[in-house]
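> Starting from these lines, generate the structure:
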Amino acid sequence: MKKQLHLLRQLVQQAVTHSDNTTSIVTDSFAVNQAGDLLMIKDVMIDYLQNLSFSKKPEVFIKRKILHTQRECITLLDMLPRTKMATPDQVALADQMRKCLDELLRHLHQHNCYFSCEVNAPYIEIQRITDKTFQKMTVMKAALKRKKIYSELLNIICAAFDRFHLSQQHTYQHLQYMSALQLSILKLCEKASDLDFDYQLIEHLTYWCFNECHFVDYCKSLIKKALKPHYGTKQCYEQLCHFEKRLTVQQEKANLRYSVQRNSVKYQLMVFVQAELECIEKKQQYHSGGKGVTLKHTAQIGSYRVQTSFSVAALAYFMKLLCESGIIQAEPRSQLLAFIAHHFQTPRIGEQELSASSLATKYKQVTPRTAHAMKAKLKELCQRIDDDFGSGD
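Modelled structure (predicted):
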């Protein structure tokens, strides 16, 4: 193994020397002879590494040997793109060396559990992955714009990929993460509904541990924005408890993270929400003279339901009109529909609770029959205003 690595090192060093010195010993005949030996060197090294992985030698020794081979191949591979060969045979030798080292690393990556994804990848691997993701950027941007997501969220995602494409240094782990993340976003755009897509995307990025600092700040700003309509301490506390519950059940993808130096999105948001809850509790305790204060829902209010003559479809469309006209400002829509399902009662539902998913479907897909019935009902309301206060003409 040492002999093969030494031969590869000699070939690369002589090739690099030739690029800076025209009197190099790397001649055309030398290039032709050595190019034939590269395949044999590669095969010997692959056989050795496979046997080493399944040998009875100490795990520490195996891991150290494979990591040394990995680092050595990366170092040699990074020297080759800067090499400028003079003749076609010497160019062919450099290409053969590059191919040999690249195949060794790819074999280690695919077939060896001791391969380290935490080391910086070689230039050729970075270029291969970034080229693929860059080619899909136009498609990804178009797909996200079709979903009409908030421009701030779109800019955060695109900026992260732009920095990824401009950087010349990435670990194997980060390359794998960004490539997989892009594919997952494209699949989400294909399968997810347009209704509340922003929040579906946020949950998706949280699941993928997209702990980019601007994204985490964006999520915190959404929590703060959701608290603004709640002027009472109790309402804010209940809303924060709702966020805490959602974060508790939020799943995360194992072994993948945008930045390994930062905590996950879920963890950072949970710390933020719990700090806000603790702040409210301390304020309440201070104002009550050190006595504990109950900040939970009362059963009577929580179980109250509003009876309506609307059908489920008409109720969903009525809420849609209120939201789109700006009369009601409720984000996310899914939370509004869940609230309506819990607190509203239609004629045919009886004592059962409305289905939030059924409301969401009818909110998105309004039939002409429902629209005409709603128009007639709104005309009745206008007529009632005229009867009470005159037409105003």
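> only C-alpha atoms for contact and neighbour calcs from this point on.
Will do.
> For the stretch 51-200 of the chain, which segments are assigned as helices?
The residue ranges that make up the helices of the stretch 51-200 of the chain, judged by DSSP state H, counting those that start in this stretch, are 59-79, 88-111, 123-135, 137-146, 151-166, 172-191, 197-207.
> Of all those, which one is nearest Asp47?
Nearest of those to Asp47, taken as Cα to Cα: helix 88-111 at 10.8 Å.
> Buried ones in that closest one, by neighbour count?
Within helix 88-111, the residues that qualify as buried are 89-91, 93-94, 96-102, 104-105, 108-109, counting by 16 or more other Cα atoms under 10 Å.
> what packs against that helix?
Applying 3 or more Cα pairs under 8 Å, 6 or more residues apart in numbering; DSSP states H and E, one finds that helix 88-111 contacts helix 2-20, helix 28-53, helix 59-79.
> Just send those back as a markdown table, with mean neighbour count and distance to Glu281 too.
Compiled in a markdown table, these are given as follows (neighbours: other Cα atoms under 10 Å; distance: least, Cα to Cα, whole Å):
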| stretch | mean neighbour count | distance to Glu281 |
| --- | --- | --- |
| helix 2-20 | 17 | 64 |
| helix 28-53 | 15 | 56 |
| helix 59-79 | 17 | 51 |
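> In a markdown table, list the ones you listed along with distance to His297.
Listed next are these as a markdown table, based on distance: least, Cα to Cα, whole Å:
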| stretch | distance to His297 |
| --- | --- |
| helix 2-20 | 70 |
| helix 28-53 | 59 |
| helix 59-79 | 56 |
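> nearest to Ser184, of those?
helix 59-79 (28.9 Å).
> gap between the spatially most central residue of the chain and Tyr199?
The residue lying closest to the centre of the chain (Cα atoms, centre = their mean) is Leu205, at 3.2 Å. Distance of Leu205 to Tyr199, given as Cα to Cα, to the nearest Å: 10 Å.
> overlap in contacts of those two?
Any residue near both Leu205 and Tyr199 by Cα atoms under 8 Å, 6 or more residues apart in numbering counts here, and not one turns up.
> I have a second one here; can you model it like the first so I can compare?
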Amino acid sequence: MKTHTKTSLQKLVLEALDIQYRKATQQLQAQLDAMVAGMMRCQTDKTLQALLVSKMARLVQQESTSYQQVGYLQNLQQWILEQCEGSCTGDMTGSLYRQLIRTNFNASSFIAYCKARIEEELAGIAGVESKYIALCKHERDFGHLIYKKKSLKFEPGLADVKTVMLRYVRTELAYLKKIHESIVVKMPPVAAPLQADKIAFSFSVDALAYFFKLLVNAGVVVAEPKSQLFRFVAKVFTTPGTADGGIAEHSFTNKYNQTVQATAKIVRAALVRMLRLVDKEFDLA
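From the prediction side, this is the model:
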């Protein structure tokens, strides 16, 4: 009698779960068109759109999908619909991308999307050193990643987003480090010239640093690695107020990385004077 009662109870529970599952998938399907329209209106990246829509559509058609996955996509769909309410002020791709990472959407298609996004970013960056710095930022972001409370990963059998992406970023960092080491030419140390033999720059060290930063960013000077350029400039140039020891390399490096508007205006004025000289000499005005 007890066995019969237990079996009947289990059957009722399974039937209730089945009804709940079917109801959830029906709701997911019913709001799919509204979600797509909202993402299009909010200018969401089309690749990311297709990835999510495909995942939801396939999940609705499968019978073996877990209720955990259905629940995950329901919560995601609701979040997207809430973001798309009213008029969008701009591209929603960034916020959606971060939401998927913070809620541990570890589907293999999304992991591939994350990697492609980083690769596209690196392709637009010139120089191994700059690429390395960009990857270090990603390593820091993924390393400090804290998932939202009560967030269960989408694919229970796969590694979480943080683990996979940290492994990927660190592999890329190791690869770039090897490239960097292979192209750095080991040069003998250059003796610092005497103060009288140095090239005098009429503006401050800040202006000198920003001037060279413009040359590098404009592609006029190719500095790889930049540390070699910093060392050269600090040894060869002198500026008003520079002590007998010359420009300190670490000071020049700091000023190169941190420019204030006042310095930019000084350099701009000098560049404008140069342009006027070119126009006058070759009658280009």
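> Show me the one of the helices and strands packed on helix 88-111 of the first structure that comes nearest Glu212 of the first structure.
The closest approach between Glu212 of the first structure and any of these, judged by Cα to Cα, belongs to helix 59-79 at 27.7 Å.
> quick check: angle from the closest one to helix 2-20?
Angle, helix 59-79 of the first structure to helix 2-20, by axes from the mean of the first three to the mean of the last three Cα atoms, to 10 degrees: 20 degrees.
> Look at Ala299 of the first structure and say how many residues are nearby.
As a burial measure, Ala299 of the first structure scores 8 neighbours (other Cα atoms under 10 Å).
> Ok, Arg246 of the first structure next?
In terms of burial, Arg246 of the first structure registers 13 neighbours under the definition other Cα under 10 Å.
> Look up how far Tyr132 of the second structure lies from the alignment partner in the second structure of it.
With the correspondence set by TM-score structural alignment, Arg246 of the first structure lines up against Asp141 in the second structure. Asp141 of the second structure sits 14 Å away from Tyr132 of the second structure, taking Cα to Cα as the criterion.
> ok so, going back, so which strand or helix has the match of Arg246 of the first structure?
Using DSSP states H and E, Asp141 of the second structure maps to helix 128-143.
> got a list of contacts for that helix?
Identification of contacts with helix 128-143 of the second structure by Cα under 8 Å, 6+ apart yields 122, 125, 162, 165-166, 169-170, 172-173, 176-177, 179-180, 224-226.
> Write the ChimeraX selection for whichever of these are buried.
Written as a ChimeraX command, the selection of buried residues from the contacts of helix 128-143 of the second structure, which uses 16+ other Cα under 10 Å, is:
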select :122,162,165,166,169,172,173,176,180,224,225,226
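> and of the contacts of helix 128-143 of the second structure, the nearest to Leu76 of the second structure?
Distance ranking of the contacts of helix 128-143 of the second structure against Leu76 of the second structure, using Cα to Cα, places Lys162 first at 18.7 Å.
> any idea what sits nearest that closest one, other than its immediate chain neighbours?
Phe142 (5.8 Å; Cα to Cα, 6 or more residues apart in numbering).
> Check the gap between that neighbour and Arg41 of the second structure for me.
Shown here: Phe142 of the second structure relative to Arg41 of the second structure, a distance of 29 Å by Cα to Cα.
> and what of Glu281 of the second structure?
Looking at Glu281 of the second structure against Arg41 of the second structure, where the rule is Cα to Cα, the gap reads 54 Å.
> Of those two, which one has the most company?
Taking neighbours as other Cα under 10 Å, Glu281 of the second structure and Arg41 compare with Arg41 leading, 16 against 10.
> What residues does the more buried one make contact with?
If a contact means Cα under 8 Å, 6+ apart, then Arg41 of the second structure has 84, 88 as its contacts.
> That one maps to what in the first structure?
Aligned by TM-score structural alignment, Arg41 of the second structure pairs with Arg146 of the first structure.
> just checking, what packs against the helix or strand Lys178 of the second structure falls within?
Element membership of Lys178 of the second structure [criterion: DSSP H and E] is helix 161-183. Judged by 3+ Cα pairs under 8 Å, 6+ apart, the packing partners of helix 161-183 of the second structure are helix 108-123, helix 128-143.
> For the ones you listed, please prepare JSON lines with the additional fields distance to Leu76 of the second structure.
As requested, those are exported to JSON lines (distance: least, Cα to Cα, whole Å):
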{"stretch": "helix 108-123", "distance to Leu76 of the second structure": "14"}
{"stretch": "helix 128-143", "distance to Leu76 of the second structure": "21"}
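> ranking those helices by burial, who's on top?
With neighbours taken as mean count of other Cα atoms under 10 Å, those reach their highest mean count in helix 128-143, at a mean of 16.
> That helix vs the first structure, mean deviation?
On superposition with the first structure, the mean distance recorded for helix 128-143 of the second structure (mean Cα distance after the TM-score superposition for the first structure) is 1.5 Å.
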